[in-house]
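J.: Only the shape, not the letters, is given here:
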């Protein structure tokens, strides 16, 4: 009997007991369906994270912050004043900031080309063209961090410009994102003497939302950020030392990032690349996907026992038939192959149908969510299916089915033809 004949016979035998076969296929379907969906979620979200990373400006950058020095235990008394220490007010208290000495230390690290220090600016409020006033917390300078835009342009470093989030456009009184570009708003600053100053700022662009959270707040140009900081720290009777909440170290080769971060750690500074920051999202998503995959694997293992049961029953019911086939010259290997092909075909049916329904369901859900709950994250497809990954799921399930069918197939192959023919 040729392979084609074995396959044809195996497919025909599969449907002898339709109820048992259908129940086993349904169990496999559930596992394959779940695996396909969870795989689609992982692929979709990681693809969006990759796009977010690609949307940033220069990837050869390390974001540096000060870490509190914990080398010496702190007693209950006051700490000695160190003029080199720098604290940054955040509006919720203060944090250790980078001093000019820290900036010089970063610049002197091998592999660092230049350093862009970031001031922490806390405006009093923002006033729209209609006279409405809003609380304002500025993000990092947009020309240093990079951001994806819905309209407009990234501010130039020298001009008094900023980017506003798309969610702010309507509240600021503009008809659309395009309408907001080129318009001006007023940023009011209060200095250390309590005096207010109004700065007219041009909106150069409107930013998209992203998983990185980079566009949740308005983002000024470097020049505007520095100008606002200079006024914020003016009016004091004593000199206020420069302090920075972060610095961007531009490096020659991203492969040197690990060594540079290690040297920063020796100086009580924390360095993170864009990939490091978004890697947290990736780790969480992959963890969730693995947990969901474990449930799918449990379902497939249960389905494997279903295949064992189905074929064992089939072997018992067809004992005389097996004896007749062997008496007519069919070898034990071909009998083994016949029952193995039945198991593989059951696995193929369940996995192929499960994967196809999973892809269709995921695509529909992704489309609905993209126009609904996830509308604020343009470019995100919650389910994204890789044909190769889907094919691997089907093949993996077929392998599981083959392994599950090994015991019944071996039992059938070892049947003695004389005893089998006498079986009642």
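T.: Okay, I see it. Just so you know, these numbers come straight off a predicted model, no measurement behind them.
J.: CA only for contacts and neighbour counts going forward, please
T.: OK.
J.: Could you give me the buried positions within stretch 39-56?
T.: 39-49, 52-54, 56 (16 or more other CA atoms under 10 Å).
J.: Kindly report the same for stretch 297-305.
T.: 297, 299-301, 303-304.
J.: One more: stretch 275-290?
T.: Quick answer for stretch 275-290 (16+ other CA under 10 Å): 275, 278, 281-282, 285-286, 289-290.
J.: where does it sit relative to the chain's centre, distance-wise?
T.: 5 Å (CA atoms, centre = their mean, to the nearest Å).
J.: Got another one to weigh against that:
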């Protein structure tokens, strides 16, 4: 009876005797496994990238935006501030305004906010400090505004002139002193509309006073914890709807509300679904490569059986059983799959590293998925070798010895 060591030695000898054919067959498995590993890693890396991007524009945030003017007022601000689970809230108003620094003028998005905004939005200051609730004509600039928009770089304590257009058509210009400059968060995820690098932030009470309005365009809210985002958002939604006269039966109907509410969880869910769909699509294509590779293994094993017919007959004549012959060819097939799995796993990791580096993605390699891809390669070799091995094991030794 053939031992495992003998079977492995014979299998490796058979593979080595036809190096080119074995290499081409193994290549199919290598490509398939590499594609699976690389695609799974890319999917996980994209998911981590999206999570980091969303985290960079806010911490446990809930965003409420008005669908029209004269909807959200101080009453709604206090209502949200007193909602259980709320750690901070900033009202928001914004307008494109003419900003002048020395002789250069630019159109810049001006946002009126309060002191809580910096915490909700995860701001990090490049210099100076953010606004506090006692500030009057102070401004905080995004890094791009301060360093790139004007002919000269703007620094803390520099004065800038901002010209606003009121609803009645009047134009008002006020001088502001730069209190701080916000670091560029280096995020490309703009769904929340934060993007501090291209904005100027001023106290919202001053902005409303200049514009002659007493309403807000929306609220930027921070929940006490990540787990509290959903319940806190639901409670804010109920309270806002009630205060604005939205019937209880229309609470689930977004079209019936004069505002839009979304939170960090919803964005994460959307991006995770996108990442999962992308991973599933790419992995499906990779699995096709594995299928092609398994067909290649089956093909080479059938050819091997045909070429080694006399050898099979001799082994049987020497007393080797059907199970010995079956094990011999299955092991040979699994060795091809094993080699392909090892090389494919290494190639997949290298490919993922290169692509992640090019796309500036984090390197995420789910260990379970890598083990799964490697295991699939061995299983593919096993399954692909069953039919050829069974064919060899069932040969009549007399007929096999007569084979020319």
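T.: That came in fine, so what should we check first? These numbers come from a predicted model, not from an experiment.
J.: Mind checking which of the buried residues of stretch 297-305 of the first structure are in helices?
T.: Mapping those onto helices (DSSP state H) picks out 297, 299-301, 303-304.
J.: for whichever residue in the second structure pairs up with residue 205 of the first structure, what are its contacts?
T.: Under the alignment (TM-score structural alignment), residue 205 of the first structure pairs with residue 182 of the second structure. Counting by CA atoms under 8 Å, 6 or more residues apart in numbering, residue 182 of the second structure touches 123-127, 140-143, 196-197.
J.: Which of these are buried, as a PyMOL select command?
T.: Buried residues among the contacts of residue 182 of the second structure (16+ other CA under 10 Å), as a PyMOL selection:
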select buried, resi 123+125+140+141+142+143+196+197
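J.: Compare the contacts of residue 182 of the second structure with the first structure and list the ones that remain.
T.: Here is what carries over to the first structure from these, by both residues aligned by TM-score structural alignment, their matches' CA atoms under 8 Å: 124-127, 140-142.
J.: Show me what residue 274 of the second structure aligns to in the first structure.
T.: Checking TM-score structural alignment: residue 274 of the second structure goes with residue 284.
J.: Show me what residue 116 of the first structure lines up with in the second structure.
T.: Looks like residue 116 of the first structure aligns to residue 89 there (TM-score structural alignment).
J.: Residue 420 of the first structure sits in which helix or strand?
T.: Using DSSP states H and E, residue 420 of the first structure falls within helix 417-422.
J.: and that helix, what other elements does it pack with?
T.: helix 319-327 (3 or more CA pairs under 8 Å, 6 or more residues apart in numbering; DSSP states H and E).
J.: what does the helix it packs on contact?
T.: By CA under 8 Å, 6+ apart, helix 319-327 of the first structure touches 315, 332, 335, 412, 415-424.
J.: if we go to 6 Å?
T.: 417, 420-421 (CA atoms under 6 Å, 6 or more residues apart in numbering).
J.: can you map out the helices along the first structure?
T.: Going by DSSP H, the first structure shows helices at 3-14, 18-55, 100-107, 142-145, 177-180, 222-232, 257-266, 274-317, 319-327, 332-370, 387-413, 417-422.
J.: What is the burial count for the closest residue to residue 149 of the second structure other than its chain neighbours?
T.: Distances taken as CA to CA, 6 or more residues apart in numbering place residue 106 nearest to residue 149 of the second structure, at 7.3 Å, with adjacent residues excluded. Residue 106 of the second structure: 15 surrounding residues under other CA atoms under 10 Å.
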